[in-house]
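Participant: quick one: sequence plus predicted model below, questions after.
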Amino acid sequence: MLVAVLGVAGCAAPGSGIGEHGPGRVGADPSPSWSTGQAEVGAVRPGPGANSVTVQVQALAGREDCSRDVRVTNLEEEREVIFASLVQDSYWSGIVGACPTSTTVEVTITSPRPIGQRQLTINQQAWMLRDGRYNRCSENLGCDPPADRCDPTWTQAAVRGLDVSRHSTGTVEHCDGTWLVMTVPDDPAACGAEARAGCSVDTAVWRYFLRSEPAGWVVVARTGAGGCDDVLKAAPAFPRQLCAGLQPTGRYVTTAPSR
């Protein structure tokens, strides 16, 4: 059985009931009401003890009844992952600007066995322990990205960071771990994820030159031309052997069959 224990590190205002904010109170918003919503997680740290972690929640604050009863729900363990939802009750959360600040509330999650290196998924966000600290896992790279920067995990994460359709995928032309060259169409699914019968797509295809940085691949140049001119203007250190034989990109053109 998993256990959740609540502690307050900041000073959340205590709730005093709906009646105090009923119609007729001077300055009251016409439509506030108590509701339960997801709480914002600010940080996670190990302990106390091997079976617990402490989660710092940024609870709503700024006036009375902004937040109360910050708590853990849907606490489960499955396949070496601990899942939890952190929620709070608020009288004013439905009123924009009614709770302009936050205060830190700490919630302790305890497992029946040592947590160790197991992944935590809190409010759909994954966290992993690295060098004694919990870090948020990347939405695109996951919790344990491969060391090889040419792995599709890294190259497709780079595509998702571009200003292209979410349906676009990259075609890698060259990758040496430091430099990446790939072509990406702007919007290959302009006719929809399931293309309408007879619909045609005619979209630009761009060539992206990227450099490996600690956080991932970073674009240094984009072009539709062949050769090296555009990338060498932006990054003179780019290896010529990776661009010398490149041809212009052209366009992505396709037509869905008629039914």
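Facilitator: That came through fine. Numbers count the residues shown, from 1 in each chain.
Participant: only C-alpha atoms for contact and neighbour calcs from this point on.
Facilitator: Will do.
Participant: got the contact list for Val220?
Facilitator: By C-alpha atoms under 8 Å, 6 or more residues apart in numbering, the residues touching Val220 are Tyr208, Phe209, Leu210, Arg211, Val231, Ala234, Ala235.
Participant: JSON lines for those, including secondary structure and neighbour count?
Facilitator: Formatted as JSON lines, the contacts of Val220 follow (DSSP: H, G, I helix; E, B strand; the rest coil; neighbours: other C-alpha atoms under 10 Å):
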{"residue": "Tyr208", "secondary structure": "strand", "neighbour count": "23"}
{"residue": "Phe209", "secondary structure": "strand", "neighbour count": "26"}
{"residue": "Leu210", "secondary structure": "strand", "neighbour count": "24"}
{"residue": "Arg211", "secondary structure": "strand", "neighbour count": "18"}
{"residue": "Val231", "secondary structure": "helix", "neighbour count": "21"}
{"residue": "Ala234", "secondary structure": "helix", "neighbour count": "13"}
{"residue": "Ala235", "secondary structure": "coil", "neighbour count": "14"}
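Participant: use this one as the comparison:
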Amino acid sequence: MSAVLCAVAVLFLGACGTQVAGRETSASPTGPIPWTTAEPSGITGARLSGDGRTLLVDARVPSGKHPCMRDLKAVLTEPVENSVRVQVTFSSPSGDMRSGCTKEKVATARVRLPAPLDARELVVDQDVQFTADGAKLPALRLCGQLGCTPPATGCTTASYEQALIAVDAPAHTYRDSQDCDGKWLVTDFSWRTGPACGDNTADPACSSRLGDRWFFKAKKSGWVPIAEGAAGGCRVVQRKEPDFPTSMCKSLAPLSRSLHPSYPPASPSASPSPSAS
């Protein structure tokens, strides 16, 4: 009889686990760790070989104590307009926490181009752009948010959008006013707060805004922010940049950062900035 009870106890413990110091434990997950195809978390650089036909792409890939990456490759995809498109992939077990692949390193993939890159842009993983134009070859130049050929600095809508990006303006920003002479720029902008109300601007909660004012100086890279402040007049900007024209700031009124419903709505030309979204 005791042998039968012992056998039953063994079966019970095998099905339900064991108790250690009052804590229930269970067996660790078993089976091999799966390797899956993935894309890099980021592209850090691209360059051409001496003959201009071999492309090398530097990418961030998983790293850890054990092997975390294999089969890294760059593959040409269908070109679009004047561009060469490349997709970078690799295999990794990093999707499984047991792999220990919690760090990253930079690895290089290469692909042979059918023809020299020349004036065409390189697009890696759909949205990272490089160009040989203005680059220190063999390295290619990484393009910015405004593409490889951003608008020339000046008193234009596209140039104002670049200025908003330079100060990391919030999404759906409205340009309320700007004064520009080609070398200097001051712009006021605002963005809505509160719930998303669509066209129901009669609700005060929907028409309330926050606002800011920035001053810029033109450089080769575009409009460069030099001062920020809601006070009126020239003190804020000329304290940091004495050469800023007095004629462009002396008549500036103080700008309330909390723009209430009485604040004039943006004019039709001051539509939300798509580039700041």
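Facilitator: Cool, got the structure. If you're wondering where the values come from, they're calculated on a predicted model, not measured in any experiment.
Participant: quick check: of the contacts of Val220 of the first structure, which lies closest to Thr108 of the first structure?
Facilitator: Closest approach between the contacts of Val220 of the first structure and Thr108 of the first structure, by C-alpha to C-alpha: Arg211, at 41.1 Å.
Participant: OK, contacts around the counterpart of the closest one in the second structure?
Facilitator: In the second structure, the residue paired with Arg211 of the first structure is Lys217, using TM-score structural alignment. Counting by C-alpha under 8 Å, 6+ apart, Lys217 of the second structure makes contact with Lys183, Trp184, Leu185, Trp223, Val224, Pro225, Ile226.
Participant: ok, these vs Glu121 of the second structure, which is closest?
Facilitator: Nearest to Glu121 of the second structure among the contacts of Lys217 of the second structure, with distances taken as C-alpha to C-alpha, is Trp223, at 23.9 Å.
Participant: A strand includes the closest one, no?
Facilitator: Yes: Trp223 of the second structure forms part of a strand when assessed by DSSP: H, G, I helix; E, B strand; the rest coil.
Participant: roughly how far apart are it and Pro242 of the second structure?
Facilitator: Distance from Trp223 of the second structure to Pro242 of the second structure, counting by C-alpha to C-alpha, to the nearest Å: 17 Å.
Participant: which of those two has more neighbours?
Facilitator: The neighbour count for Trp223 of the second structure versus Pro242, taken as other C-alpha atoms under 10 Å, is higher for Trp223 (27 against 11).
Participant: surely that one is in contact with Ile165?
Facilitator: No: under the criterion of C-alpha atoms under 8 Å, Trp223 of the second structure makes no contact with Ile165, lying 9.7 Å away.
Participant: helices along the stretch 151-259 of the first structure, start to end?
Facilitator: Applying DSSP state H, counting those that start in this stretch to the stretch 151-259 of the first structure gives helices spanning 152-160, 229-234.
Participant: report the aligned residue range of the second structure for the longest one.
Facilitator: Right, the one you point to is helix 152-160 of the first structure. Aligned by TM-score structural alignment, helix 152-160 of the first structure falls on residues 157-165 of the second structure.
Participant: so which bits of the matching stretch are buried?
Facilitator: Ala158, Ser159, Tyr160, Glu161, Gln162, Ala163, Leu164, Ile165 (16 or more other C-alpha atoms under 10 Å).
Participant: do the same with stretch 242-259 of the first structure
Facilitator: Buried residues in stretch 242-259 of the first structure, defined by neighbour count with 16+ other C-alpha under 10 Å: Leu242, Cys243, Thr249, Tyr252.
Participant: again, but for stretch 114-129 of the first structure
Facilitator: Buried, per 16+ other C-alpha under 10 Å, within stretch 114-129 of the first structure: Ile115, Gln119, Leu120, Thr121, Ile122, Asn123, Ala126, Trp127, Met128, Leu129.
Participant: and stretch 133-150 of the first structure, by the same measure?
Facilitator: Neighbour counts over stretch 133-150 of the first structure (16+ other C-alpha under 10 Å) mark Tyr134, Asn135, Arg136, Cys137, Leu141, Cys143, Arg149, Cys150 as buried.
Participant: and which of these is nearest Cys99 of the first structure?
Facilitator: Arg136 (26.0 Å).
Participant: from Cys148 of the second structure, how far out is the aligned residue in the second structure for the closest one?
Facilitator: Counting by TM-score structural alignment, Arg136 of the first structure corresponds to Leu142 in the second structure. Going from Leu142 of the second structure to Cys148 of the second structure by C-alpha to C-alpha gives 8 Å.
Participant: what do those two both touch?
Facilitator: Common neighbours of Leu142 of the second structure and Cys148 (C-alpha under 8 Å, 6+ apart) are Gln129, Phe130, Thr131.
Participant: could the buried residues of stretch 133-150 of the first structure go into CSV alongside distance to Gly24 of the first structure and secondary structure?
Facilitator: Output for those, formatted as CSV (distance: C-alpha to C-alpha, whole Å; DSSP: H, G, I helix; E, B strand; the rest coil):
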residue, distance to Gly24 of the first structure, secondary structure
Tyr134, 48, strand
Asn135, 47, strand
Arg136, 45, strand
Cys137, 48, coil
Leu141, 52, coil
Cys143, 52, coil
Arg149, 62, coil
Cys150, 64, coil
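Participant: before we move on, the earlier item: would you mind checking the contacts of Lys217 of the second structure for buried ones?
Facilitator: Among these, those scoring as buried are Trp184, Leu185, Trp223, Val224, Pro225, Ile226 (criterion: 16+ other C-alpha under 10 Å).
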